[in-house]
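In: Following is a predicted model, sequence given first.
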Amino acid sequence: MRASETFRVYRATRASRVAAVLGLVALIALVLAPYWAGRAELRLLGEVFLYLSLATLWNLLAGYAGLVSVGQQAYVGLGGYVFFALTIFGGLHPFVALPLTVIAGAIVSMPVAALIFRLRGAYFAIGTWVIAEVFRLGFAQVGALGGGSGTSLPVQVVRSLADGRSAREAVTYWMTLGVAVLVIAFAYLFLRARRGLALTAIRDNELAAASLGIDIWRTKFVVYVVVGALTTFVGALIFLTKLRISPEAAFSVNDWTAFVIFIVVIGGIGSLEGPIIGTVLFFLLRETLADLGAIYLIVLGAVAIVIMLVAPRGLWGLVRERTGLTLFPLGYRVDRKKGGQ
């Protein structure tokens, strides 16, 4: 009898399977929310889903590709304005205009990426903010869309979504839920694929990744364009729910970038679980402290500083470090077993 060793290679764990079942149950409950939740709850949940989408996309960009952008509001505002232009001047139904914003975001993000990829580190971050300011100033000059004061979505466009106010709010809610599920599913499948493996290698050690033959520039370019396109789509949906757009609201660095960075940092950058935890915590803090005015922002800053000192990789990073728990299995695991022969 000779001892031998066998190996088992796998991805899914017991925790990830349980999380998948619980996630499915939660998704079914959320799909049925228009039948059990009130109007205020639906609007709050819709906002949660939109911020979760933005946080997941920014995390894919910064947490995996290493592209720390502080100008993603450029694509949020672009999506809103393109959507308004397509529905008001193009006469397109909102369900037709929304997918077209993805194409617009991809087209615009290509030359932007080619330009700002010449910058590195802090200069890259500043460059993304400058691009967003150029977008804001540019759209403020478009008189047909209200110029600096903005414009509202025509009543006939809003009514084309569904018959009746309750039905329209339900449809809008389902779209926000759908985009959150779409973004998380895309990020998960992308990171599990070959290009996602290359992206993870770049995040861990860019020099080593390049020595293995990974095209660093092309991989980052693809990620930037895809994130830009999807962020544009989320931006269009944001201003469909708001029914009004203006340059200040559309390109707000505070609303669409600062809060998103806060969510990812406290939740856990470089993980799919992090943005989910960060979004929940952010909205709990906001709903609890929003009436405090400026103190609310001070508390958010204090929370971010404390978490960064205690858990530099966020709350989920702390949990994963101590327990090894993974809810979204991206890499492979190997178990070694001894057997007889």
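Out: Structure received.

In: drop to CA atoms for contacts and neighbour counts, all remaining ones
Out: OK.

In: what secondary structure does residue 7 sit in?
Out: Applying DSSP: H, G, I helix; E, B strand; the rest coil to residue 7 yields a three-state assignment of strand.

In: one more structure, for comparison:
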Amino acid sequence: MSAPSFRIERSTPESKVALGLGIVALIALAAGPWWIDRNGMRIVGEFLVYLSLASMWNLLAGYAGLVSVGQQAYVGFGGYFLFAWAVLGGLPPLLSVPFAGLAAAVLALPISALVFRLKGAYFAIGTWVVAEVFLLLAAQVTVLGGGSGISLPIDVVRAIGASRDARDMNVYWSTLGIAVAILIGIYILLRSRWGLALQAIRDGELAAETTGVSVAGAKRLLYVVASAGTAMIGALIFLAKLRISPNAAFSVNDWTAFVIFITVIGGIGRIEGPIIGTLLYFALRSALADLGAIYLIVLGCVAVVVMLFAPKGLWGLVADRFGWQLFPTTCRLVLTQPSSQTSPSLKGE
């Protein structure tokens, strides 16, 4: 008898194909300013924004069970931080993007101490209330335009790029860089020791806690990370718009409702989910753009149908059916040599 032999693998055939396609897509997108027109760059940039926001929200809801409807608070905070940095401080606006994330992470610590006292639906309502407080506070800052908002001064706009084309390219590349950094960062996080804890929480919070996982600490880490990432994206959103106002910055419809839709239909609790969801959302938006308010009704119907027939989202349905993993985060044993044994012969006496 020979013992079977195994090897430990993390990658899958699908993940190797996805890696190759991802590298090709990244090269193509990085060269976008040379083959995509201005309108195309705007659409691609918006796609990257929603992909990033959905990935951040997926971290919260998909791995920690923190269903927040107030992430627009950090989108608006990031945008206003950039304007305050540039208008009041006279500093380069692009440099404010990472500092917006750092400031949001610091701000998220005391806010998490407050909202984490709430559970379930009360947590969701609490995050929305925090976002509304942010909106009201922003409307009182008269030096940044108060309730009517403010545009970036012309000298600050020129600091982004010497010409309009240069500005568009710099904002586009910054958005692409943030999106890629977020996806890679999430993948690295989920492959780490913290990632194992997060996946344990996703699969069963009580079971994870009984095995020694610090559920409260992991949730707080995710909330801080998601807040920082969302704030950086918010800074880039309003850097591209060159204008900000409280209602636009803290819009629950634009920065949370659509993000939840994307994550739910794509597949919550999976890295691939926001990618699939964003692709489908933009496809539906392009196809139904001329229908006016009916467009939103169709989106709602699509979300209901997916939740009824594919509770884990479209990618969850595919993964369960075919076992595909484009971003494998755990190791697996692969049988390389089956055991062989000779059955003893039976002789009659």
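Out: Structure received. Please read all numbers here as calculations on a predicted model, not as lab measurements.

In: Identify the residues contacting stretch 64-78 of structure 1?
Out: 58, 61-62, 105, 121, 124-126, 128-133, 135-136, 199-200, 202-203, 220, 223, 228-229, 231-236, 247, 249-253, 256-258, 270 (CA atoms under 8 Å, 6 or more residues apart in numbering).

In: Could I have the buried ones of those residues as PyMOL selection syntax?
Out: To isolate the buried ones among the contacts of stretch 64-78 of structure 1 in PyMOL, judged by 16 or more other CA atoms under 10 Å, type:
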select buried, resi 58+61+62+105+124+125+126+128+129+131+132+133+135+136+199+200+202+203+220+223+228+229+231+232+233+234+235+236+247+249+250+251+252+253+256+257+270
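
In: Return the subset of the contacts of stretch 64-78 of structure 1 lying in helices.
Out: 58, 105, 124-126, 128-133, 135-136, 199-200, 202-203, 220, 223, 228-229, 231-236, 247, 249-250, 253 (DSSP state H).

In: Secondary structure element holding the residue nearest to residue 48 of structure 1 when sequence neighbours are not counted?
Out: Closest residue to residue 48 of structure 1 apart from its sequence neighbours, by CA to CA, 6 or more residues apart in numbering: residue 279 at 6.9 Å. Element membership for residue 279 of structure 1 (DSSP states H and E) is helix 273-289.

In: buried sites along that helix?
Out: 273-280, 282-283, 285-286, 289.

In: Need the three-state assignment for residue 329 of structure 1.
Out: Relying on three-state DSSP, one would call residue 329 of structure 1 coil.

In: Please apply the same query to residue 4 of structure 1.
Out: Relying on three-state DSSP, one would call residue 4 of structure 1 strand.

In: Isn't it up against residue 339?
Out: Yes - the pair residue 4 of structure 1 / residue 339 is scored as a contact, 5.3 Å apart, by CA atoms under 8 Å.

In: Excluding chain neighbours, what is closest to residue 9 of structure 1?
Out: residue 334 (4.6 Å).

In: again but with residue 3 of structure 1, I slipped
Out: Looking at residue 3 of structure 1 with CA to CA, 6+ apart, the closest residue is residue 340, at 4.7 Å.

In: What ranges does the stretch 51-200 of structure 2 have for its strands?
Out: 150-151 (DSSP state E, counting those that start in this stretch).

In: quick one: common contacting residues for residue 4 and residue 339 of structure 1?
Out: In terms of CA under 8 Å, 6+ apart, residue 4 of structure 1 and residue 339 are not both contacted by any residue.

In: Run through the residues that contact residue 147 of structure 2.
Out: 138-140, 245-246 are the contacts of residue 147 of structure 2 under CA under 8 Å, 6+ apart.

In: 6 Å instead, please
Out: The contact partners of residue 147 of structure 2, taken as CA atoms under 6 Å, 6 or more residues apart in numbering, are residue 139.

In: Tell me the counterpart of residue 92 of structure 1 in structure 2.
Out: Applying TM-score structural alignment, one finds that residue 92 of structure 1 aligns to residue 91 in structure 2.

In: Residues contacting stretch 158-176 of structure 2, please?
Out: Applying CA under 6 Å, 6+ apart, the contact partners of stretch 158-176 of structure 2 are residue 45.

In: Provide the aligned range in structure 1 for that stretch.
Out: Residue span in structure 1 matched to stretch 158-176 of structure 2, by TM-score structural alignment: 159-177.

In: Any figure for the gap between the residue nearest to residue 48 of structure 1 and residue 262 of structure 1?
Out: Applying CA to CA, to the nearest Å, the value for residue 279 of structure 1 to residue 262 of structure 1 is 9 Å.

In: Tell me which helix or strand residue 335 of structure 2 sits in.
Out: Element membership for residue 335 of structure 2, per DSSP H and E: strand 332-337.
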